[in-house]
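Trainee: Here you go, sequence then predicted model.
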Amino acid sequence: MLPSYLSATCRRSPSLFRTFATATKEKQPHSQAKTQVKVRPTASASQTTTKPKVPSAVKGRVSSEHAAKHPSQPASQVHSHPESTKPHAKAAPSVVTSGKEAEKEKSEEEVLREQMAQIDQMLAMEKLFPTTDPWAQRVDTLDVELPYVVNPFKPSEYPSWRSMFEQFSQNRQHSLKNATSMWSLAGANAFPGVDLSGAKFRHKLFKWPWHVFQCRSTKPNAWVAPFRAGALESYIELNNALAANDVKRIKTYAIDSYQDTQLKLLKKRSQEYLYKWRFHGELSPTRILSIRAMEGYLSPEEPRFGNRFMAHILVKFDTEQSLEIYDRKGHPLHAHKPEDDHGKKTWLNVPAEKRRVIEYLVLEKRMWYDGPWTFRDQLWEKAGKARVAA
């Protein structure tokens, strides 16, 4: 479909368009030196009486004599103060935090402060510039992922039993995340054509759990059916825009890094030829493999349209399509059957060879806009024999 980078690990047909063309570690160890305390026996009453000061000359002579008789005892203990013979109290144990833990806590606090500061700036910006939308900034792709088939009767698809169990556990977590996002969207009545605003408690208790786990359903009455239809419509529109070199429409249906990639590939393509992209149908129904939702509109006021949520969906497109290429005179340059070429009468109407194209694309929709689903990223199958569960 879309011209994009081709992964060596992808086990699918390439896009038709493509065929032509930390932080510094501040260790703060709270180490505390251990003081060796030597406890001496309590002095007698005669030893604790106050004595006159000893001249320095006499003290030096006594120290040398004592060192000769007792070489193992330091001379500094000969005339020690009586109070120094008392045992020292043990220091209270201190909690020692490692440098990595302190750095982690510090980094989390700094990230939280930065995020709160950004939200405050957006709120102030919304008041100063009411015609702009501060919540339309770029965001990272949410944690959508490809689920893989886990079949205990086919262990050869995984390098070990452990990796198979890890994939099974990852699939279960993935399903729970899908269900959580579906529940959040249902609570905001965010599914087009499905009125859930007046749902009673018993419906949420008995009916909703059945629907929220049907993220990958292709049934026409599923909650995600409007999402699937909107994704396929955007898919067709974007491919037609790429074939027609329509930059304005490309920017309408592609955003962020995916838009940048498409525009770069578009510039590399020769402008001396005419392209016609044709959609011949779906070989398997368009399917949502992963869905994530979060609140993206954080203004105190309710949005004028829709709801506060932003949704990312990972969609599998399994389609049959063709790409026709003509020169400026209308002569076909693509592979075609000889009987299809009838000279000038076939002006820009020579069918190209049909190809099957499978793509896993991430789409985004900000629910407070009345706009189409837009493409923002592309995922690829991982290396190995494991098959995508779709």
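Mentor: Yep, it's here. Numbering: from 1, shown residues only.

Trainee: Only C-alpha atoms from now on, for both contacts and neighbour counts.
Mentor: Noted.

Trainee: gap between residue 236 and residue 359?
Mentor: Distance of residue 236 to residue 359, given as Cα to Cα, to the nearest Å: 13 Å.

Trainee: now the strand or helix carrying residue 103, how far from the centre of its chain.
Mentor: Counting by DSSP states H and E, the element that carries residue 103 is helix 99-128. Between the centre of helix 99-128 and the centre of its chain there are 18 Å (Cα atoms, centre = their mean, to the nearest Å).

Trainee: Of residue 236 and residue 359, which one has the most company?
Mentor: Neighbour totals were compared for residue 236 and residue 359, and residue 359 leads with 21 against 14 (other Cα atoms under 10 Å).

Trainee: Pretty sure that one sits in a helix.
Mentor: No: counting by DSSP: H, G, I helix; E, B strand; the rest coil, residue 359 falls outside a helix, being strand.

Trainee: Give me the buried stretch members for the helix holding residue 103, please.
Mentor: Across helix 99-128, burial judged by 16 or more other Cα atoms under 10 Å covers 103, 119, 122-123, 126.

Trainee: take a look at this one as well, against the first:
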Amino acid sequence: MPSIPRAPSPKMRMAKMPALPENATDADINDIRIKAQREQLRMVEAEAERGTRRKVDPMAVTVPLLALHIPQRILPLLQKGKIGVAGKVSFREVLEKLKDALHFWLASQHPVIPGMKKKPKLWHVYDIFSVRSLSAKRPLATLRKQAMESYIRMNQIEARGNLDELHAQVSEPLRSQIRERILKRGRSVVEWKFHGEVEPPKCLSLRMIPSIGIADLPESQAAVQQALFKFKTKQSLVIRDARGGSTIAGNDKPRIVTDYIVFEHKNWVPGQKWLPKAQMYDIPTSELKSS
């Protein structure tokens, strides 16, 4: 099989050897080679100065799940006599609140939280430590409302099985998980209904990265924020056959459902909203062990 000529690499251009005169001597040839090698070295150094990072399509960047945290209750551990575990959990909860406050302050320097304006470096302490607050006067009040609306919309999209809406309203990896469930159920008809809140939506944890290092983007546009929300609601789910008649699973009786959903905002995406990104699961207090 004849060999296929390779296209020159786009990363590095090669210095061209100039055409040799007919009467060129060995010394002339050697001098030309030295000049070509010097030119090649100059090109290598220039490439290094421009940086070796590849150009990245910002729209294709996927950010991993940050170190978000579901708070653990101390009282059940104390009631079961797990004093050592309770002490470690209590200490960890204090650290998590401090982390939330730090990341909330960082988020205020590149504000994308609805209704939040850039805050001074010496921000009110009560606001910094208000990540888990349910008060309508605190900075996350509008985001909590929007998160609930997005949570309801996400469940409605899954029930309808609309993959185009799913792509626009849900981020990865949760998008792929919902898509898999939609495809797996086939032509079954899903009826999902929201019957109201048991508790107001609550932000449990907040993390942000000031800049993820995307080339050619200013730092203010290369930031990413993630927030973990708890939803405790009443909802019903019925799955029927393809004709919408016989019930395959579920019933229309409301039941209490608790979900922990991570929302994400990418500053570099034009018109970006806070989108559901991932689902987390609580660890029962009884399973916590000292280590």
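Mentor: Alright, I've got the coordinates. Fair warning: this is a prediction, and the values are worked out from it, not measured in the lab.

Trainee: Export the buried residues of helix 99-128 of the first structure as CSV, with columns for distance to residue 207 of the first structure.
Mentor: As requested, those are exported to CSV (distance: Cα to Cα, whole Å):
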residue, distance to residue 207 of the first structure
103, 46
119, 37
122, 38
123, 38
126, 39
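
Trainee: and which of the residues you listed is nearest to residue 184 of the first structure?
Mentor: residue 119 (21.8 Å; Cα to Cα).

Trainee: To what extent is the closest residue to residue 69 of the second structure other than its chain neighbours buried, counted in neighbours?
Mentor: The shortest distance from residue 69 of the second structure to any non-neighbouring residue, by Cα to Cα, 6 or more residues apart in numbering, is to residue 205 (5.8 Å). Residue neighbour count, defined by other Cα under 10 Å, stands at 25 for residue 205 of the second structure.

Trainee: residues in the second structure aligned with stretch 181-193 of the first structure?
Mentor: Under TM-score structural alignment, stretch 181-193 of the first structure corresponds to residues 103-115 of the second structure.

Trainee: residues touching whatever residue of the second structure lines up with residue 277 of the first structure, list them.
Mentor: Here residue 277 of the first structure is matched to residue 192 in the second structure, going by TM-score structural alignment. By Cα atoms under 8 Å, 6 or more residues apart in numbering, the contact list for residue 192 of the second structure reads 155-156, 159, 235-238.

Trainee: Take those residues and write them to a markdown table, including secondary structure and distance to residue 253 of the second structure.
Mentor: Shown next, in a markdown table, are the contacts of residue 192 of the second structure (DSSP: H, G, I helix; E, B strand; the rest coil; distance: Cα to Cα, whole Å):
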| residue | secondary structure | distance to residue 253 of the second structure |
| --- | --- | --- |
| 155 | helix | 17 |
| 156 | helix | 17 |
| 159 | helix | 17 |
| 235 | strand | 8 |
| 236 | strand | 6 |
| 237 | strand | 8 |
| 238 | strand | 9 |
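
Trainee: Neighbour count and distance to residue 97 of the second structure added to those, as TSV?
Mentor: Below are the contacts of residue 192 of the second structure laid out as TSV (neighbours: other Cα atoms under 10 Å; distance: Cα to Cα, whole Å):
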residue	neighbour count	distance to residue 97 of the second structure
155	16	30
156	18	33
159	20	36
235	17	31
236	17	34
237	17	36
238	17	39
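
Trainee: need the contact list for residue 278 of the first structure.
Mentor: 321-323.

Trainee: And the strands in the second structure?
Mentor: In the second structure, the strands defined using DSSP state E lie at 189-209, 224-240, 247-266, 275-280.

Trainee: now for the residue nearest to residue 69 of the second structure: what does it line up with in the first structure?
Mentor: Residue 205 of the second structure maps onto residue 290 in the first structure, by TM-score structural alignment.

Trainee: Just confirm residue 306 of the first structure contacts residue 369, I think it does.
Mentor: Yes: in this structure, residue 306 of the first structure is within contact of residue 369 by Cα atoms under 8 Å, at 7.0 Å.

Trainee: all helices of the first structure, in order?
Mentor: Along the first structure, counting by DSSP state H, helices occupy 56-69, 99-128, 161-187, 201-206, 208-212, 225-243, 247-253, 256-268.

Trainee: Mind checking these for the one nearest to residue 335 of the first structure?
Mentor: Once the helices of the first structure are compared by Cα to Cα, helix 225-243 is nearest, at 17.0 Å.

Trainee: Report all helices and strands that the closest one contacts.
Mentor: Using 3 or more Cα pairs under 8 Å, 6 or more residues apart in numbering; DSSP states H and E, the elements in contact with helix 225-243 of the first structure are helix 247-253, strand 274-295.

Trainee: Mind checking those for the one nearest to residue 60 of the first structure?
Mentor: Comparing these under Cα to Cα, the one sitting nearest is strand 274-295, at 80.6 Å.

Trainee: buried set for that closest one?
Mentor: In strand 274-295 of the first structure, counting by 16+ other Cα under 10 Å, buried: 274-278, 285-293.

Trainee: Near residue 195 of the first structure, how many other residues are there?
Mentor: Residues contacting residue 195 of the first structure under the criterion other Cα under 10 Å number 11.

Trainee: check contacts around it.
Mentor: Counted by Cα under 8 Å, 6+ apart, residue 195 of the first structure has contacts residue 189.
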